[in-house]
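Novice: Need coordinates for the following:
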Amino acid sequence: MTESPAHDPVQLRRAVASSFLGSLIEYYDFLLYATASAVVFDKVFFSSLDPLAATVASLGTFATGYVARPLGGVLFGHFGDLLGRKRMLLLTMTLMGVASFLIGVLPTYAQAGALAPVGLVLLRVVQGISVGGEWGGAVLMSAEHARTRRGLWASFTNAGAPCGMVLSTGAMTGTSAIVGQEAFLDWGWRIPFLLSIALLAVGLFVRLKVEETPVFRAVAESGARRRVPVLDVFRKHPRVLALGVGVGLAAFVAQSTLTTFVVAYGVQEGHARQSVLNALTISSACAVVGILAWSAASDRFGRRPIVVAGALAMGIYGFALFPLVATGDGALLVLALIVGQAVIHPMMYGPLAALYTELFSTENRYTGASLGYQLAGLGAGFAPLLFAELRRGPGTAVISWIIAAFCVLTVVCVLALKETSRQDLSGGAVPEPAS
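Specialist: Reported below is the predicted structural model:
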């Protein structure tokens, strides 16, 4: 029997801090685009279209980032499983920072015509590839350094996403307040994107201090024959991968509904744009606590009970969300987003970091976890686009039914998997689906 690799508490703390900060920076850049696509890009890059069509086109470019994320998961997962987690994380952070900075200097449609939205889409693809490779590596850096409470430590990566949302929304809001609405649409929206370079420098400094995970080092030093990780995943664990994708779909559909579609929907229902952004900032800040708390609970009670409870709650809550927003009452808007984003959604989303990690063996864990998570993430990319199209018809009931259907799918897939919270990451065994 092979001896379990040694775990250094100092490196665990550094790994968790690095994963949290890296995720915050990556999602600041990635979700900055989400906010801009809902409130700015339709006027800046799609000004030749009517308002509703421009909104759909803007959210369409937002979706391209999610389409590119599985590619990033496979690409960086492959080399992360062969060469190490740390090297890939330095590269993903650099790509994201540079792509976001370049979005900040893009010409508008009025200045460059069709070349402007084309450049926007290309840079969004680079963002998607980067964040697709970032998540898996960041989660593994924390999970593979941890001996206990893996759900909590791994969830700091997921907690970085709402922190990035707070930072990105705050940057947009602050810039708009300082320069004024007219100047903001003219040039002020660029400032938050240009700040990405400064965040990149801080993130790289922190990440360089983290060592490779002991679990990966043990496998690398064993001299075991290395295969192509993505082929290994599809050949050995196709059912586990498929069920993993199904587990995450509802979380991502709900996430993009609460953080992207509701922004545009709230404005259309009469809320001031700033009021919607303020509500989103508050709920995102509260979501950090929700993610960490429910992930810690999954260490105690298991991943399956927490995720199933969250999916059932979200399936019901989807029918109350839009009526609450449509009242036009600012307090009810804040309440709707806090309940959805900070209480219910973290039950599905928080435990995913540890759960995806525990579904695969060390030799293909970066690839498998990234691919499962990012394929599920396609739900977040297309849900706002689909819902914006459905808004052309009467009512939002059909949107609520779609959310509920994804929640049912998640429940079925979770119950088809065995509990993973006691899985030993230093071993090679992968938990098979429940019969």
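Novice: contacts, neighbours, all on C-alpha from now
Specialist: Noted.
Novice: and stretch 4-15, which residues are buried?
Specialist: Residues of stretch 4-15 classed as buried by neighbour count (16 or more other C-alpha atoms under 10 Å): 5, 11, 12, 13, 14, 15.
Novice: and which of those is nearest to residue 373?
Specialist: residue 15 (20.3 Å; C-alpha to C-alpha).
Novice: Assumed the closest one was part of a strand.
Specialist: No: judged by DSSP: H, G, I helix; E, B strand; the rest coil, residue 15 forms no part of a strand; its state is helix.
Novice: so who does the nearest residue to it once chain neighbours are set aside touch?
Specialist: Residue nearest to residue 15 in three dimensions, not counting chain neighbours: residue 142, with 5.4 Å by C-alpha to C-alpha, 6 or more residues apart in numbering. By C-alpha atoms under 8 Å, 6 or more residues apart in numbering, residue 142 lies in contact with 12, 15, 16, 19, 150, 153, 154.
Novice: Next SSE downstream of the helix or strand containing the last one?
Specialist: For residue 154, the host element (DSSP states H and E) is helix 150-179. Going down the chain from helix 150-179, the next helix or strand is helix 181-183, by DSSP H and E.
Novice: Residues contacting that following helix, please?
Specialist: Contacts with helix 181-183, where a contact means C-alpha under 8 Å, 6+ apart, come from residue 176.
Novice: One more: stretch 67-84?
Specialist: With C-alpha under 8 Å, 6+ apart as the contact definition, stretch 67-84 has outside contacts at 86-88, 125-126, 128-134, 136-137, 212, 216, 226, 228-230, 362-368, 370-371, 374-375, 377-378, 381.
Novice: could you flag which of those are buried?
Specialist: Neighbour counting over the contacts of stretch 67-84 (16+ other C-alpha under 10 Å) leaves 86-88, 125-126, 128-134, 136-137, 212, 216, 229-230, 362-368, 370-371, 374-375, 377-378, 381 as the buried ones.
Novice: Return the subset of those lying in helices.
Specialist: 86-88, 125-126, 128-134, 136-137, 216, 229-230, 365-368, 370-371, 374-375, 378, 381 (DSSP state H).
Novice: thinking again about what came up before, in a strand, the residue nearest to residue 15, correct?
Specialist: No: when the secondary structure is assigned by three-state DSSP, residue 142 falls in helix instead of a strand.
Novice: let's see this one next to it:
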Amino acid sequence: MVTLDNSAPPDPSAPSTAAPRRERTTRVAVASGVGTIMEFYDFAIYGTATALVFNKIFFNVDDPWFGTFLGFATFAVGFVMAPIGALIFGHFGDKFGRRKALTAAFLLMGGSTLAMGVLPDYQAIGIVAPIILVFLRMVHGISRGGEIGGAALLAAEHAPTHRRGLYGCFVTLGSPVGGILANLSFALVLLMPMEQVLAWGWRIPFLIGGVVLAIGVWTRSRVSETPDFVQSKQAEESSPPAFAVLRQNWRRVALAAGINVGQNCYAFLLFTFMLSFLTETDPGRGFERSPVVLGSTLALACHAATVVLGSYLSDRLGRKTVIGFGMITSLLFAPALFWVTASGSLAACITVISIGFALTGFVYGPMLTTFAELFPITQRYSGIGIGFQVGAVLGGGLAPMIANRIVSATGSVIPVGIYAAVLMAISLCCLMVIRETAPALAGRPSLGQRLRG
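Specialist: Now for the predicted structure:
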């Protein structure tokens, strides 16, 4: 059974012998959230571009639906590389500090996004174009593996003990915010004639990522190292943290991956796969692109609201209570959600997608804080990164591609709902195994302990 490390961060009101003072809330919020915004902004614009235009400019094959599948395959490459990045950046983040590892990951991630924006298309350089695109996705995936774990620690380790959950939403909120910014940028681009979108307009959202990169570098340079890391003195130890967490706490890593797999699958099915299904004519629904993108933006706003609400409630009701509520309701709602998208109106489709996103917000909001509380300070960066990213590969990374093939094989989107429900059920089982990590409720036994008496 997993034994949790629920040690609290040092008291900010302690005498001068304690760790350095904690940063202002606003500074921590921007510094921790900006990287996640960039991360999911890039994934969102790439996913949107894959669903809407990349099957015509990089993966130009006779079957547009198969071209979309090829695009989703390169989308998955970014997820597959992320655990490697988690190993690399997790080691340096636990060994030499959160800030240094985060800065390196952020620069690499932003640089790859900008490079995609200037990459020549298939007509210009032929097969070399998609090869370079895949390479850039690999680079972005590696850097992404180092981003979210470090950002979660930047927030949680600067937070007062009783507000860790709320501070954690600075990071998780970056996901819907990045998605909203991506959708708005593409919605504006889609106001152009499609010929111009295909010729050069699709590049604009990628180049805008340079603005987020500049903001992120500036804000993170102004935030101090976290008090928890300073007190841990990990830099004096010799054992590689990434290997240590896999050797000593592999069960926690596996449970973290399992908890994330359902939410990640659900989210990327709704955001990425649904864009292609609702806009493609065969076997999709054939709706206009702009209303679908705007509707998806509304759904992400619902997700953002429940991310904040779920994070806030997790400090009071417990992480497991809030996450479990989101998992159970998402699991039960999945079949109905995909049944409506199979034949409902555009308004009905956007409504159920918004509800689905809102339910997963309760899962995602407190998740990273929960992961941070699962691991000892000297292994947190590695533990969060590896656990989260392995779950992301098995969940979100493969989900759009698998859903594409399910629809192609069955001619129906309804079985995709069963697929989403099954993965969410797996996550729920993993959640039931761990103990409560919220400081106010720490020590509450897990279901397995209660069953054993």
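Novice: ok, and for the helix holding residue 154 of the first structure, which residues are buried?
Specialist: Neighbour-count burial for helix 150-179 of the first structure, counted by 16+ other C-alpha under 10 Å, picks out 150-173, 175-176.
Novice: same question, stretch 409-418 of the first structure
Specialist: Buried residues in stretch 409-418 of the first structure, counted by 16+ other C-alpha under 10 Å: 409, 410, 411, 413, 414, 415, 416, 417.
Novice: Turn the residues you listed into CSV, including secondary structure and distance to residue 146 of the first structure.
Specialist: Converted to CSV, these look like this (DSSP: H, G, I helix; E, B strand; the rest coil; distance: C-alpha to C-alpha, whole Å):
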residue, secondary structure, distance to residue 146 of the first structure
409, helix, 31
410, helix, 27
411, helix, 28
413, helix, 27
414, helix, 24
415, helix, 26
416, helix, 27
417, strand, 23
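Novice: Find me the equivalent region of stretch 189-205 of the first structure in the second structure.
Specialist: Counterpart in the second structure of stretch 189-205 of the first structure, with TM-score structural alignment as the criterion, is residues 202-218.
Novice: Residue 135 of the second structure and residue 109 of the second structure, how far apart?
Specialist: If you measure residue 135 of the second structure against residue 109 of the second structure using C-alpha to C-alpha, to the nearest Å, the figure is 13 Å.
Novice: Who has more neighbours out of those two?
Specialist: Comparing residue 135 of the second structure with residue 109 by other C-alpha atoms under 10 Å, the one with more neighbours is residue 109, at 28 against 15.
Novice: before we move on, which element is the more buried one in?
Specialist: Counting by DSSP H and E, residue 109 of the second structure is found in helix 98-117.
Novice: so how far does the helix or strand following that helix sit from its counterpart in the first structure?
Specialist: Downstream of helix 98-117 of the second structure, the next assigned helix or strand under DSSP H and E is helix 122-125. After superposition onto the first structure, the average distance of helix 122-125 of the second structure to its aligned residues comes to 1.4 Å, using mean C-alpha distance after the TM-score superposition for the first structure.
Novice: So which bits of helix 122-125 of the second structure are buried?
Specialist: Within helix 122-125 of the second structure, the residues scored as buried using 16+ other C-alpha under 10 Å are residue 122.
Novice: just checking, what packs against it?
Specialist: Using 3 or more C-alpha pairs under 8 Å, 6 or more residues apart in numbering; DSSP states H and E as the contact criterion, the neighbours of helix 122-125 of the second structure among helices and strands are helix 128-156.
Novice: again, 10 Å this time
Specialist: Taking 3 or more C-alpha pairs under 10 Å, 6 or more residues apart in numbering; DSSP states H and E as the contact definition, the neighbouring helices and strands of helix 122-125 of the second structure are helix 55-57, helix 128-156.
Novice: The first structure: matching residues for that one?
Specialist: Counting by TM-score structural alignment, helix 122-125 of the second structure corresponds to 109-112 in the first structure.
Novice: again, but for stretch 248-264 of the second structure
Specialist: Aligned by TM-score structural alignment, stretch 248-264 of the second structure falls on residues 236-252 of the first structure.
Novice: So which bits of the matching stretch are buried?
Specialist: Residues of stretch 236-252 of the first structure classed as buried by neighbour count (16+ other C-alpha under 10 Å): 237, 239-252.
Novice: cool, and stretch 257-269 of the first structure?
Specialist: 257, 258, 259, 260, 261, 262, 263, 264, 265, 266, 267.
Novice: tell me which of those residues is nearest to residue 202 of the first structure?
Specialist: Residue 202 of the first structure lies nearest to residue 259 out of these, by C-alpha to C-alpha, at 26.1 Å.
Novice: Could you find the closest non-adjacent residue to residue 249 of the first structure?
Specialist: For residue 249 of the first structure, ignoring the flanking residues on the chain, the nearest one in space by C-alpha to C-alpha, 6+ apart is residue 376 at 4.7 Å.
Novice: quick one: the aligned partner of that neighbour in the second structure and residue 426 of the second structure, what's the gap?
Specialist: Residue-level alignment of residue 376 of the first structure against the second structure, with TM-score structural alignment as criterion, gives residue 391. Using C-alpha to C-alpha, we find residue 391 of the second structure at a distance of 11 Å from residue 426 of the second structure.
Novice: so what sits against both of the two?
Specialist: When contacts are counted by C-alpha atoms under 10 Å, 6 or more residues apart in numbering, residue 391 of the second structure and residue 426 are jointly contacted by 258, 259, 260, 261, 262.
Novice: Surely the first one and residue 371 touch.
Specialist: This points to residue 258 of the second structure. No: using C-alpha atoms under 10 Å, residue 258 of the second structure is not in contact with residue 371, being 11.6 Å away.
Novice: any common contacting residues for those two?
Specialist: Between them, residue 258 of the second structure and residue 371 share the neighbouring residues 252, 387, 388, with contact defined by C-alpha under 10 Å, 6+ apart.
Novice: Could you dump those into TSV and include distance to residue 113 of the second structure?
Specialist: Supplementary listing: these in TSV, determined by distance: C-alpha to C-alpha, whole Å:
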residue	distance to residue 113 of the second structure
252	32
387	24
388	22
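Novice: closest to residue 328 of the second structure among those residues?
Specialist: Residue 328 of the second structure has its nearest neighbour among those in residue 388, at 20.1 Å by C-alpha to C-alpha.
Novice: just to revisit the earlier point, please produce TSV containing the helices and strands packed on helix 122-125 of the second structure, extended by distance to residue 420 of the second structure.
Specialist: Listed next are those as TSV, based on distance: least, C-alpha to C-alpha, whole Å:
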stretch	distance to residue 420 of the second structure
helix 55-57	25
helix 128-156	23
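Novice: so which of those comes closest to residue 197 of the second structure?
Specialist: Nearest of those (C-alpha to C-alpha): helix 55-57, 10.4 Å.
Novice: which residues in the first structure does the closest one align to?
Specialist: Alignment of helix 55-57 of the second structure against the first structure: residues 42-44, by TM-score structural alignment.
Novice: This completes my enquiry, with thanks.
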